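Q: sharing a sequence plus its predicted fold:
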Amino acid sequence: MRIKDKYSKVSVPNNTTIHACAESGDLIGFQRLLQNDPSRLHERSLLMVQTPLHVSVANNKVEIVSYLLDWSGPGEVELEAKNVYGETPLHLAAKNGRDELARMLLSHHANIEAKTNNGLTPLHLTVGYALRSGDYATVKTLLDYNANCFAEDNEGMVPLNYVPDILENEELRRLLCQNVEEQRYSDYNEDTRSGVQGILDELDRELSKIVGLHELKVQLRKWAKGMLLDEKRRSMGIDLGPRKAPHMAFLGNPGTGKTTVARILGKLLHSLGVLSSDTVIEVQRTDLVAEYLGQTGPKTRRKIEEAKGGYSICGRSIPFSNRADDRSP
């Protein structure tokens, strides 16, 4: 017997609603109503403004939820539909500890960071359920799907803030704290990798314009990567001591690329935050050495002051910084 023929022999009372079938778990009646009128897929209840998916999740009706998630008829199931409290079906699965349903919804790409009217994510709600029941299964499921442990509700509370620091909650606190540290480390590494790679790629593009100098390019890339990581560590509050001005001398015959490399490094130091400006001041011997005794010093000092915060090139490359912890040329 074909499925269509099978369902055609089942009668459903005219006063039966699709929400009633979802609540009771009447799969046959639910299917018949939905096949007769697919628009019922989005029908809302009067008081709670809930869809059939909301109701079936809240009442743990796995078969109906599965049927809705696999629905191939007209229209699409609204995974992100919100009830009067701003709760999605995933919120309801989380706050009621419906771990199997939470996994089903997440496997269909339900938004794990959706927020209710008061800013609660599914992780906030399932932490509340875990505190009441001692069942941490749904907490673990959401964390397995990388739920954001740093998400704040409207009062600025993250999920961990809801867990009292008492012995009974030690396992839950440990579980959340572990994921907080993992996410903090992961976010830092991702941020570091993307930032470092972007600057290094720009350095490579600039260096590629210079013919040859392979060993120098490799050395500069290693040096730049080390500088980048040091800046990231400082941004995390790690004390690496005062910055030291990276004075450099590029020696070689005319036309070997000394000035070009120096200009590239000036831009790199600015992108790292070591220099506050990408201005490049180029000087020759005559710009520094005066005709008369006693005038060379002041003349050179003026050029140094002019280059502070930027980069000065003088036959060899000398960076200057106007940072408080690094003022020497």
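A: Yes, it's here.

Q: for the rest of this, base every contact and every neighbour count on C-alpha atoms.
A: OK.

Q: go ahead and flag the most central residue of this structure.
A: D187 (6.3 Å; CA atoms, centre = their mean).

Q: which SSE is it in?
A: helix 170-207 (DSSP states H and E).

Q: now the helix or strand following that helix against helix 170-207, angle please.
A: Downstream of helix 170-207, the first helix or strand assigned by DSSP H and E is helix 214-235. Helix 214-235 and helix 170-207 are oriented at 140 degrees to each other (axes from the mean of the first three to the mean of the last three CA atoms, to 10 degrees).

Q: mind listing what's buried in helix 214-235?
A: Judged by neighbour count (16 or more other CA atoms under 10 Å), helix 214-235 contains these buried residues: 217, 220-221, 224, 227-232.

Q: determine which two of those residues are furthest apart.
A: Greatest spatial distance among these (CA to CA): K217 and K232, at 22.6 Å.

Q: picking that back up, return the residues in contact with the residue nearest to the centre of the chain.
A: Not one residue lies near D187 by CA atoms under 8 Å, 6 or more residues apart in numbering.

Q: can you give me the helices in this protein?
A: Ranges of helices in the chain, per DSSP state H, are 3-8, 18-24, 27-36, 52-58, 62-69, 89-95, 99-107, 122-133, 137-144, 170-207, 214-235, 258-272, 285-288, 296-307.

Q: out of those, which comes closest to S45?
A: Per CA to CA, nearest to S45 of these: helix 18-24, 7.2 Å.

Q: got a list of what K225 touches?
A: Counting by CA under 8 Å, 6+ apart, K225 has contacts 196, 200.

Q: quick one: it and L269, what's the gap?
A: 11 Å (CA to CA, to the nearest Å).

Q: what of L68?
A: 57 Å.

Q: L105: which of the buried residues of helix 214-235 is nearest?
A: K232 (37.8 Å).

Q: tell me if I'm right that that closest one and T192 touch.
A: Yes: shown here, K232 and T192 form a contact pair, counting by CA atoms under 8 Å, at 6.9 Å.

Q: just the angle between the helix holding D187 and helix 122-133, please?
A: Using the same axes, to 10 degrees: helix 170-207 against helix 122-133 is 160 degrees.

Q: another one to put next to it:
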Amino acid sequence: MPGSQNGRPRPAKAETIHGLVRAGDLAGVQRKLQENPALLNDKNPVMSQTPLHVAAGYNNTDIVKFLLDWQGADAVELEAKNMYGETPLHMAVKNSSCESAKLLLEHGVYTEAKANNGMSPLHLAVWHALQTGDCSTVTVLLSYNADCYAKDDEGKIPLNHIPGGAGNEKLLQLLTRYMEEQRKRKAVMSCHEQQAMAEFEEAISQIVGLQELKMQLRRWARGMLFDEKRRAMGLGIASRRAPHMAFVGNPGTGKTMVARILGKLLYMVGILPTDKVTEVQRTDLVGEFVGHTGPKTRRKIKDAEGGILFVDEAYRLIPMQKSDDKDYGLEALEEIMSVMDSGKIVVIFAGYCEPMRRVIASNDGFCRRVTKFFDFDDFTTAELAEILHRKMNSPSDTSLLYGFKLHPSCSIEAIGELIARETTVERRKQLNGGLVDILLINARENLDLRLDFNCDDADTMITITLEDLEAGLRQISRQRQLR
């Protein structure tokens, strides 16, 4: 049936590490590895098996445990393959080595590894159960959710290898029961996708305005979640490319906040292993002297691995004049571009619209790697008023406005009209959402200024009024005039 004859490792000379493993000589194995740690993953000349293959096949659990816990410079290769493409887990399950199989599974070995003939460990465990009537290794694998629907190179799932007739009822019932459970779990995936989409909608609902951007993000999110469902159904589909992006817009339009939401989304659907967002600017990447920029940029890339690298004001990496040969920004950009095909990181370049054209034109591979371009429009006065309301209604405990509230007269309409009257279009374009933060700080200071020290009304002490907001906006205008 499967490739390795009877599945048992062939006898080896006792003085070799493979012979010591087969003989169950733990002390001898320990001595050998202390003398020569490179033997840890050494393959024997006949079957091309590592010591872990041999220990698992013979169920020498003390040696399996010792090898798995080895603390040397090199780690034991859990997924090493012998001449038949079998991993140590294949060897354990087809030789009734239940204890060894459990140890391997506890250390996170891959349950769906395929041998040269396409057989998974569950295929071989079923084969062994048919020969011996012992279903124990099948049960162990199923307890770790081994895929009952995995197909070998003949297109057969494990159940297909069980002939009908007397004597196989127990094995048939065991597999059939787990297949039904897995089928139900896959059906529940639809609930998972609905929940994931609901969480995503909740996250983007916190974004004010940017309706076109939110629609783009919804299309994207749904596509990734449907891909997850397709794979759960066993459909072989191509993987999506790492969605590197460019965020184009003025300061304060929410680019960083959207990047953080995307980090959670990409983690949620399994494209990234973490939801971290590492924010960098030119000074974090570019060195002052020859040879400094490369290592400096690579350190930041390493910090961001598994998540998003958010390059703010990315246009600052590109010199204004092509003749500026002392600028190392291009070197930093090239370092970033060199890892964008690795799948280990997602990069978001952010900046103003016009200057970002220099970034796009500076590197021929930019548009090939950066597949999503999102425009962040300036906020309207009504949207700025809505942002202010949200900040006041749900402040974080680290906010300077935590514990304060707005007077009932401070409706979104009234605040929007106030912002339109007291600020210029140019000023709003320069600050966008940043205007709200400055305004609230100024308003709180005005509240403190107008309160009497004899005031003992708690509500008055924490209530920001339209008068305070108006004073805060006028202060912003005065600060602008002084520049």
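A: Cool, the structure landed. Just so it is clear, the model here is predicted, and its values are computed rather than measured.

Q: tell me where the stretch 301-450 of the second structure has strands.
A: 308-311, 346-351, 370-376, 405-406 (DSSP state E, counting those that start in this stretch).

Q: which part of the first structure lines up with the first one?
A: So that's strand 308-311 of the second structure. Mapping strand 308-311 of the second structure onto the first structure (TM-score structural alignment) gives no aligned residues.

Q: helices or strands up against that strand?
A: Counting by 3 or more CA pairs under 8 Å, 6 or more residues apart in numbering; DSSP states H and E, the packing neighbours recorded for strand 308-311 of the second structure are helix 255-268, strand 277-280, strand 346-351.

Q: tally up the residues packed near Q131 of the second structure, please.
A: Neighbours of Q131 of the second structure under the rule other CA atoms under 10 Å: 10.

Q: could you do the one 5 residues further on as well?
A: S136 of the second structure is flanked by 17 other residues according to other CA under 10 Å.

Q: what does the one 5 residues further on give?
A: Using other CA under 10 Å, the number of residues around L141 of the second structure comes to 22.

Q: ok now do it, which residues does it touch?
A: 111, 121-122.

Q: which residue in the first structure lines up with it?
A: So, by TM-score structural alignment, L141 of the second structure is matched to L142.

Q: if I look at E43 of the first structure, how far off is D144 of the first structure?
A: 32 Å.

Q: who has more neighbours, the two?
A: Taking neighbours as other CA under 10 Å, E43 of the first structure and D144 compare with E43 leading, 16 against 10.

Q: isn't the more buried one up against P52?
A: Yes: if you go by CA under 8 Å, E43 of the first structure and P52 touch, sitting 7.0 Å apart.

Q: stretch 332-351 of the second structure maps to which residues in the first structure?
A: By TM-score structural alignment, stretch 332-351 of the second structure lines up with nothing in the first structure.

Q: what is the end-to-end distance of that stretch?
A: 16 Å.

Q: ok, stretch 126-144 of the first structure next?
A: Rule used - CA to CA; the end-to-end distance of stretch 126-144 of the first structure is 14 Å.

Q: again with stretch 47-63 of the first structure
A: 25 Å.

Q: now do stretch 76-84 of the first structure
A: Per CA to CA, stretch 76-84 of the first structure runs 21 Å from first to last residue.

Q: what's next to that stretch, contact-wise?
A: Contacts of stretch 76-84 of the first structure (CA under 8 Å, 6+ apart): 41-42, 47-51, 53-54, 68-69, 71, 87-90, 105, 110-111, 114.

Q: if we use 10 Å, what do you get?
A: If you take CA atoms under 10 Å, 6 or more residues apart in numbering as the criterion, stretch 76-84 of the first structure is touched by 38-39, 41-42, 44-45, 47-54, 68-71, 86-91, 105-106, 108-111, 114-117.

Q: show the end-to-end separation of stretch 195-213 of the second structure, please.
A: 22 Å.

Q: cool, stretch 75-91 of the first structure as well?
A: Across stretch 75-91 of the first structure, first to last residue, CA to CA, it's 23 Å.

Q: ok, now stretch 153-165 of the second structure?
A: So stretch 153-165 of the second structure: terminal residues 25 Å apart, CA to CA.

Q: so where do the helices sit in the stretch 351-483 of the second structure?
A: 353-362, 366-369, 381-393, 412-422, 425-431, 433-450, 458-461, 466-481 (DSSP state H, counting those that start in this stretch).

Q: which residues of the first structure does the second one align to?
A: This means helix 366-369 of the second structure. Against the first structure, helix 366-369 of the second structure falls on no residues (TM-score structural alignment).

Q: R302 of the first structure maps to what in the second structure?
A: Using TM-score structural alignment, R302 of the first structure sits opposite a gap in the second structure.
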